[in-house]
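Trainee: Provided below are the primary sequence and the corresponding predicted coordinates.
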Amino acid sequence: MGKKKKEEKKEKARKKEHAAIGPADVSGAIVQAARSIRTVLSRNLLSSGLYAGQDGVMLALAEGGGMTAGALAARLGVKAPTMTRTIGRLEAQGFVERRPDTTDGRLTVVDLTRAGSDSLEKIAQACDLSERQALEGLSEKEVRTLLKLLRTVDGNLRGVVVQDGDKAVAEEF
């Protein structure tokens, strides 16, 4: 086969490869991967008595200390009514408690209870197991590349320019 024929064949293969990616393929794959890891994480959290979404609240409280429901909602990117329901469930399970803010009595602060603090190690183990399952078969370099690509996609969607890990805020949604 001549050089020109090989080049034409390569070009056809390249066009076919790009044409095979439809407009919803990337977003569909990202959404499906997110759902799958969330399902696996939910399954891995069962032994700690937590449900999907509750782990994020617990980890945010562990990292940031006592927070208002509004601050938690903003930090986790959920609506206030959703956060209020989640806090109510966590409180009923004995993982968190609500108390008046020490500086502003009009505010209520949510904080981890002893049982909540004790469950943090189980949450970390469930997250670690889920991540290991999700990344099985990928090299460290591939994982770094995946993280970079996902951060770029997220930044694009948030209106943030991301370059080599540095973020320049353009417009937040």
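Mentor: Yep, that arrived. Numbers count the residues shown, from 1 in each chain.

Trainee: could you use CA atoms for every contact and neighbour count after this?
Mentor: Will do.

Trainee: can you count the residues close to Leu157?
Mentor: 12 (other Cα atoms under 10 Å).

Trainee: show me where the chain has its helices.
Mentor: 3-19, 25-45, 54-64, 69-76, 80-92, 114-118, 120-134, 140-158 (DSSP state H).

Trainee: out of those, flag the one nearest Ala168.
Mentor: helix 140-158 (9.4 Å; Cα to Cα).

Trainee: doesn't Arg99 make contact with Arg106?
Mentor: No. Contact criterion Cα atoms under 8 Å: Arg106 and Arg99 do not qualify, at 10.6 Å.

Trainee: looking at the two, which is more packed in?
Mentor: Arg99 (14 against 9).

Trainee: against Ser130, how distant is the residue nearest in space to the middle of the chain?
Mentor: The chain has Ala34 as the residue nearest its centroid, 7.9 Å off, counting by Cα atoms, centre = their mean. According to Cα to Cα, to the nearest Å, Ala34 and Ser130 sit 12 Å apart.

Trainee: my guess is Ala80 contacts Gly70, does it?
Mentor: Yes. Here Ala80 reaches Gly70: they are 6.0 Å apart, a contact under Cα under 8 Å.

Trainee: tell me who's in contact with Glu131.
Mentor: Each residue near Glu131 by Cα atoms under 8 Å, 6 or more residues apart in numbering is listed here: Ile37.

Trainee: again, but for Ala69
Mentor: Ala80, Met83, Thr84, Ile87, Thr108, Val109, Val110.

Trainee: try this one next to it:
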Amino acid sequence: MAKKDKADKKGGKKDKAARKKDAEREVVNGVFAPLVTQTARSLRTLLSRDLADCGLYAGQDGVIQALAGEDGLTPGALAQKLGVKAPTMTRTIGRMEAQGFVERRADTLDHRLTKVFLTDGGRASLERIAAAAEACEREALHGLSGKEVKTLLRLLLTVEENLQSAIGKR
């Protein structure tokens, strides 16, 4: 009888472990996407507040960083690079031009094309953008070990790859 009792207990543990995994999956189902979305919003809100001190509005940091990597892009190329629609980019560029961060110029070879370039003021904001991003990252990752941060980044990259693959299939 003792052997049977032990077998029943082992079977019970396996059942308990399986039930626990099922319960964990149930917790994740329906929670993951909203949690990631809210986390991204909170991250963006904090960064936007820090960037507002530099005179930048949400999304303008991306334009400046894109142009720092490749100055003289068309509004359409900027929109595509940043994943926004062309009319949104056109309005953003207009606002940034009025603020003195960028300027539009006709292409030297094809005068029908307009290209966007960073001004000295736009280049000067790069350091402030980097500092704001670093401070925001520090806040977001507070309390996590280096190993946990690496694991989190690896997992988020996997999730992003999965989503990009799914986007490509649809």
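Mentor: Thanks, I have the structure now. On a predicted model such as this, the values are computed, not experimentally measured, just so you know.

Trainee: follow-up on the earlier one: go through the helices of the first structure and name the closest to Lys167 of the first structure.
Mentor: Using Cα to Cα, those put helix 140-158 closest to Lys167 of the first structure, at 8.3 Å.

Trainee: quick one: what's aligned to Leu72 of the first structure in the second structure?
Mentor: Under the alignment (TM-score structural alignment), Leu72 of the first structure pairs with Leu78 of the second structure.

Trainee: try Leu135 of the first structure
Mentor: Leu135 of the first structure maps onto Leu141 in the second structure, by TM-score structural alignment.

Trainee: the nearest residue to that match once chain neighbours are set aside: how many residues sit nearby?
Mentor: Spatial nearest neighbour of Leu141 of the second structure, excluding adjacent residues (Cα to Cα, 6 or more residues apart in numbering): Val149 at 7.2 Å. Using other Cα under 10 Å, Val149 of the second structure has 14 neighbouring residues.

Trainee: likewise Glu148 of the second structure?
Mentor: For Glu148 of the second structure, using other Cα under 10 Å, the count is 12.

Trainee: also Gln65 of the second structure?
Mentor: 18.

Trainee: what about the residue mapped onto it from the first structure, distance to Leu45 of the first structure?
Mentor: Using TM-score structural alignment, the partner of Gln65 of the second structure in the first structure is Leu59. Look at Leu59 of the first structure and Leu45 of the first structure: by Cα to Cα, they are 13 Å apart.

Trainee: ok, Ile87 of the first structure next?
Mentor: 17 Å.

Trainee: cool, Gly2 of the first structure as well?
Mentor: For Gly2 of the first structure, the distance to Leu45 of the first structure - Cα to Cα - is 59 Å.

Trainee: so for the two, which sits in the more crowded spot?
Mentor: Neighbour count, other Cα under 10 Å: between Gly2 of the first structure and Leu45, Leu45 has more, with 22 against 6.

Trainee: leaving out sequence neighbours, find the closest residue to that one.
Mentor: Ala126 (5.6 Å).

Trainee: give the aligned equivalent of the one you found in the second structure.
Mentor: Checking TM-score structural alignment: Ala126 of the first structure goes with Ala132.

Trainee: its match contacts Leu51, doesn't it?
Mentor: Yes. The criterion here is Cα under 8 Å, and Ala132 of the second structure meets it with Leu51 at 6.5 Å.

Trainee: thinking again about what came up before, mutual contacts of Arg106 and Arg99 of the first structure, please.
Mentor: With Cα under 8 Å, 6+ apart, Arg106 of the first structure and Arg99 have no common neighbours.

Trainee: spatially nearest residue to Asp50 of the second structure, not counting backbone neighbours?
Mentor: Ala132 (5.8 Å).

Trainee: what about that neighbour, neighbour count?
Mentor: Neighbours of Ala132 of the second structure (other Cα under 10 Å): 21.

Trainee: likewise Gln80 of the second structure?
Mentor: Under the criterion other Cα under 10 Å, the count of neighbours that Gln80 of the second structure has is 13.

Trainee: residues in contact with it?
Mentor: With Cα under 8 Å, 6+ apart, Gln80 of the second structure has these contacts: Ala86.

Trainee: if I look at it, how far off is Ala131 of the second structure?
Mentor: 26 Å.

Trainee: likewise Thr119 of the second structure?
Mentor: 20 Å.

Trainee: before we move on, what about Ile93 of the second structure?
Mentor: 23 Å.

Trainee: check Val63 of the second structure too.
Mentor: Distance from Val63 of the second structure to Ala131 of the second structure, by Cα to Cα: 16 Å.

Trainee: and these two? Which one has more around it.
Mentor: Between Val63 of the second structure and Ala131, counted using other Cα under 10 Å, Val63 has the larger neighbour count: 24 against 14.

Trainee: all good on my end, thank you.
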